[in-house]
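Participant: fold the following for me, if possible:
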Amino acid sequence: MTGRRDYYRDPAAPRANSLVPGGSALVADERGRILMQRRSDSGNWSLPGGTMDIGETLQQCVVREVKEETGLDIEITGLLGVYTDPAHVIAYADGEIRQEFNLTYLGHAIGGTIKVSDESTEVRYVDPIEFDRIPIHDTVRLRLHHYTQHRDTPHLG
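Facilitator: Sure, this is the predicted structure:
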């Protein structure tokens, strides 16, 4: 895979040179499966989301990104957590090395049809029993774990 490489708690990771606000959505269906996409740049399964555009709120960004990446319209229902771990950096082919800055919202689908975008090779609801058998980055696994804990308050980190 090309275009992106994630480093997490890696002493050999390059030093971040960028910080960009981004968000993602954890959308569960009535059977408890989680909406995920298999990223075309890394091959990992991930929550849909992306970075803000000027003129939009982060919630608007997440709704837009989920629509672009999965074909589904969602409604934000809460906040799972704030994820800003400086030990997670993402190196892009253009030289940008971004420190993680992600707010993960909770949401549910209100319309649309699942479809693959140019950023993914597959989009579907994933049963949690599959999580140990598919490639998922550790930082996404952390969010999935936080979701299964049914916390009363969002993760702040």
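
Participant: alpha carbons only for contacts and neighbour counts from here, please
Facilitator: OK.

Participant: nearest residue to the most centrally placed residue in the chain in space, please, no chain neighbours.
Facilitator: What sits nearest the mean C-alpha location of the chain, by C-alpha atoms, centre = their mean, is Leu47, with 3.6 Å. Spatially, and ignoring its direct neighbours in sequence, Leu47 is nearest to Met36 (4.9 Å; C-alpha to C-alpha, 6 or more residues apart in numbering).

Participant: what about the helices in the protein?
Facilitator: Counting by DSSP state H, the chain has helices at residues 58-70, 138-148.

Participant: winner for burial among those?
Facilitator: Compared across those, helix 58-70 shows the largest average neighbour count, a mean of 22 (mean count of other C-alpha atoms under 10 Å).

Participant: how about CSV for the helices of the chain, with distance to Met52 added?
Facilitator: Below are those laid out as CSV (distance: least, C-alpha to C-alpha, whole Å):
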stretch, distance to Met52
helix 58-70, 5
helix 138-148, 19
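
Participant: and for comparison, fold this next one:
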Amino acid sequence: MSTQWLNWAKQIQALAQSGLAFSKDIYDIERYEELRKISVEIMSQHTDLEIHKIESLFTNETGYQTPKVDVRGVVFKNDQILMVKENIDGKWALPGGFCDIGLSPSENVVKEIEEESGYDVIPVKLLALLDKNKHPHPPDPYHYYKVFILCEIIGGEPAVGPETNQVEFFTKNNLPPLSMNRNTESQITTMFEFLRDPKKKTIFD
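Facilitator: A predicted model of the protein is given here:
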């Protein structure tokens, strides 16, 4: 099914949020508030979310809207890739999550890997910077950039965290059920290409 409605809703919401952030004219502010209301109504017509939850989702931020940043750690051992089982959906993902304010991408990925898998790592190379909209993830009300960073284990041991319940390494041909909001099979396959060819250039988009 086409998700063009979602693109429209996100674009209208982003325009409204930016307008509310910078406009000084009371009538323009009213128009931007109406635009945001329309974006909420579009979402409510096409999803099972309650309208008050959508309103909260679309009004909890202020200022000029930009894509959110999600960082994922790529860790290999014995030609296998490290993955964690997510509590939220019972499926598997590269360890990672939202980038926190005050931490760089590499600092974030080190923190996320330790929290979700128990391993201590050092970041080695930026492998990919991808626009979530250009990959086969499920529809999402937000626009994300996904950052994949190669890391090497320097210590620690397998241990689950508050958001995970299992830690394992998997071969390319024996991947578990994937948490598709977090990573796709094609993305994992691309990460293995960097294992085969360490000189492979960083990819983007």
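
Participant: the first structure: strands as residue ranges?
Facilitator: 4-8, 18-19, 22-27, 34-39, 45-46, 49-51, 72-83, 88-92, 97-99, 102-112, 120-126, 155-156 (DSSP state E).

Participant: wait, what's in contact with Ser24 of the first structure?
Facilitator: Taking C-alpha atoms under 8 Å, 6 or more residues apart in numbering, we find Ser24 of the first structure in contact with 47-50, 62, 66, 102-105.

Participant: go with 7 Å
Facilitator: Residues in contact with Ser24 of the first structure (C-alpha atoms under 7 Å, 6 or more residues apart in numbering) are 47-50, 62, 103-105.

Participant: quick check: the counterpart of it in the second structure vs Gln166 of the second structure, distance?
Facilitator: Matched across to the second structure, Ser24 of the first structure falls on Arg72, judged by TM-score structural alignment. According to C-alpha to C-alpha, to the nearest Å, Arg72 of the second structure stands 17 Å off from Gln166 of the second structure.

Participant: related to what we said a few turns ago, counting neighbours, what do you get for the residue nearest to Leu47 of the first structure?
Facilitator: Neighbour count for Met36 of the first structure, taken as other C-alpha atoms under 10 Å: 25.

Participant: Ser40 of the first structure too?
Facilitator: Ser40 of the first structure - counted by other C-alpha under 10 Å - has 18 other residues nearby.

Participant: could you find the closest non-adjacent residue to it?
Facilitator: Using C-alpha to C-alpha, 6+ apart, the closest residue to Ser40 of the first structure is Ser120 (4.6 Å).

Participant: the residue nearest to the centre of the first structure contacts Arg39, doesn't it?
Facilitator: No. With contacts counted by C-alpha atoms under 7 Å, Leu47 of the first structure stays clear of Arg39, the gap being 9.4 Å.

Participant: quick check: which element contains Tyr27 of the second structure?
Facilitator: Using DSSP states H and E, the element containing Tyr27 of the second structure is helix 26-46.

Participant: against the second structure, where does stretch 107-125 of the first structure fall?
Facilitator: Going by TM-score structural alignment: stretch 107-125 of the first structure matches residues 151-169.
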